[in-house]
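In: got a structure for you, letters missing:
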């Protein structure tokens, strides 16, 4: 079983075939689901090509719910500040083995390759684990402020994301958005939020999922956001 989180492009170039050599591009998978279907089941760091610009990125595997997930965000210990500007949220930051944000540019490229679903795993300070699943997920390009398209909720927690944040543009503290300034983070804000998974780890602007305690003053302990193709089916062991 497998899921992934993206590392930096510069560190992965040597792992991928040359982008100019189209004959070998098929050897560099496009996401973690394609890694899974090529027989990769172990956690680790792998290389992918993101269409349409065919840049290489390395990926880290972990595992929930059948595998094949590409991790796009992880929070767990407060070791990485998410109080960042537009360019850092665009390009990504952190380390995939720990806390990180994939990068909106890469997230747009990934989610535009086909039809993707989103899964969000949530954990509180009492070690309670819940998840939210969205049947459809993608974000627009930078010209359209990485606008969010998310729908089709199911899961073990009440939805605090799609019903309020769908169709919102991404904002960061340096874009003039008052919600981003107050929250010290980048997110798809909408006057301001019912979920903000990029807030500070502690405090009133923490990792918020409003329906968890019907409050935006309770910060969760950990969260992972990940995507995979809607058509993904895990291979069952004989």
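Out: Good, I have the coordinates. This is a predicted model, so every value here is computed, not measured. Numbers count the residues shown, from 1 in each chain.
In: From here on, just use CA atoms for contacts and neighbour counts.
Out: OK.
In: Let me see the contact set for the residue lying closest to residue 94 once chain neighbours are set aside.
Out: Nearest residue to residue 94, sequence neighbours excluded (Cα to Cα, 6 or more residues apart in numbering): residue 100, at 4.0 Å. Contact analysis of residue 100 by Cα atoms under 8 Å, 6 or more residues apart in numbering lists 72-75, 80, 92-94.
In: Filter these down to the ones in helices?
Out: Within these, no residue falls in helices by DSSP state H.
In: and of these, the nearest to residue 116?
Out: Of all the contacts of residue 100, residue 116 sits closest to residue 72, with 12.6 Å by Cα to Cα.
In: Please tell me how far the closest one sits from residue 16.
Out: Per Cα to Cα, to the nearest Å, residue 72 is found 20 Å from residue 16.
In: buried set for stretch 213-225?
Out: Under the neighbour-count criterion of 16 or more other Cα atoms under 10 Å, stretch 213-225 has 216-225 buried.
In: Now do the strands in this structure.
Out: 3-6, 45-50, 55-62, 69-75, 93-94, 100-101, 116-123, 129-139, 148-155, 195-196, 208-209, 222-229 (DSSP state E).
In: A further structure is provided below for comparison with the first:
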């Protein structure tokens, strides 16, 4: 800072008071983070109470829902898995429709769960995983551990407010680790919703392809250009904003902060429901079903694991 004249020295008692105030403020931040960690541990404990104790042995856990399906479990529902590298077991929802073996990592239904979350919350996950209609994000660490195990496909099921359904699938889905800001990688597209992750048509403005973009939150923005605002997550950049603000209807305005999939309904239509899931690319699934309406998956208790030489343990 440039100064035109020397300033009077600050008395020691005022310096001490200022430092004490700063320490108090930092302690409040630490206490808030500590409470959040305790809430996470408590939530995980309550979640595991829903699952049979006989299913929690570390030597009996699948690596993903593809292994669950490959082992003969064909009912959609809650299962416990432990991906390679994960320090803990994960409770996940396995969707056995559309060929089976899908690990669901995001669900939007009715806007009850806010997705305008911090970096730490997206890192660990949040929301209601255990209700068939619950909204949640599985967690960026979990996504990294899952997709680092091999080749995975991404599937996105969407429904608008008129009951129309579309889907998008991508090969070579991968999420990097936190050190690399959970960078997103997707490959070849197929489906009926259009390729919003690779499309980049923005009249009069710059635009990013979402393939290769880094994850962003309000408290840790990454990959932000002068004409691009990433407000809530890495799937937000003009063409795709699946973690955007939930509107109670097909909201239209001169902004794209809703749940947007540009190649289906354009930038300013907020979609009613979204389910995002991943599956091992080499899974030999059942014959594909027609896209099921979101919420129609049956709820099932985890099945006990059979001795199967095909399991990748």
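Out: Received it, and whenever you're ready, just let me know what you need. Since the model is a prediction, treat every value here as computed from it, not as a measurement.
In: mind listing what the residue nearest the centre of the second structure touches?
Out: The second structure has residue 137 as the residue nearest its centroid, 4.2 Å off, counting by Cα atoms, centre = their mean. If a contact means Cα under 8 Å, 6+ apart, then residue 137 of the second structure has 105-107, 122, 125-127 as its contacts.
In: per the alignment, residue 92 of the first structure corresponds to what in the second structure?
Out: By TM-score structural alignment, residue 92 of the first structure lines up with residue 125 in the second structure.
In: Count the neighbours of that match for me.
Out: The burial count assigned to residue 125 of the second structure is 22, neighbours taken as other Cα atoms under 10 Å.
In: The closest residue in space to it that isn't next to it in sequence: neighbour count?
Out: Nearest non-adjacent residue to residue 125 of the second structure, counting by Cα to Cα, 6+ apart: residue 139, 3.7 Å away. Applying other Cα under 10 Å, we find 17 residues neighbouring residue 139 of the second structure.
In: Tell me the counterpart of residue 139 of the second structure in the first structure.
Out: Mapped onto the first structure by TM-score structural alignment, residue 139 of the second structure lines up with residue 103.
In: For its match, give me its contacts.
Out: Counted by Cα under 8 Å, 6+ apart, residue 103 of the first structure has contacts 72, 88-93.
In: one more time with 10 Å, if that's ok
Out: 6-8, 72-73, 87-94 (Cα atoms under 10 Å, 6 or more residues apart in numbering).
In: Let's see if you can find the most crowded of those residues.
Out: Tallying neighbours with other Cα under 10 Å puts residue 6 at the head of those, with 33 neighbours.
In: residues touching it, list them.
Out: By Cα under 10 Å, 6+ apart, the neighbours of residue 6 of the first structure are 12, 31-32, 45-48, 57-61, 70-73, 92-97, 100-103, 106-107.
In: now swap in residue 138 of the second structure and tell me
Out: 90-93, 103-107, 122-129 are the contacts of residue 138 of the second structure under Cα under 10 Å, 6+ apart.
In: Kindly recompute the last result at 7 Å.
Out: 105-106, 125-126 (Cα atoms under 7 Å, 6 or more residues apart in numbering).
In: Tell me the spacing between the residue nearest to residue 125 of the second structure and residue 117 of the second structure.
Out: From residue 139 of the second structure across to residue 117 of the second structure, the span is 12 Å (Cα to Cα).
In: One more: residue 38 of the second structure?
Out: 18 Å.
In: Kindly report the same for residue 262 of the second structure.
Out: 23 Å.
In: More neighbours: the two, which one.
Out: Using other Cα under 10 Å as the criterion, residue 262 of the second structure and residue 117 rank with residue 262 on top: 25 against 18.
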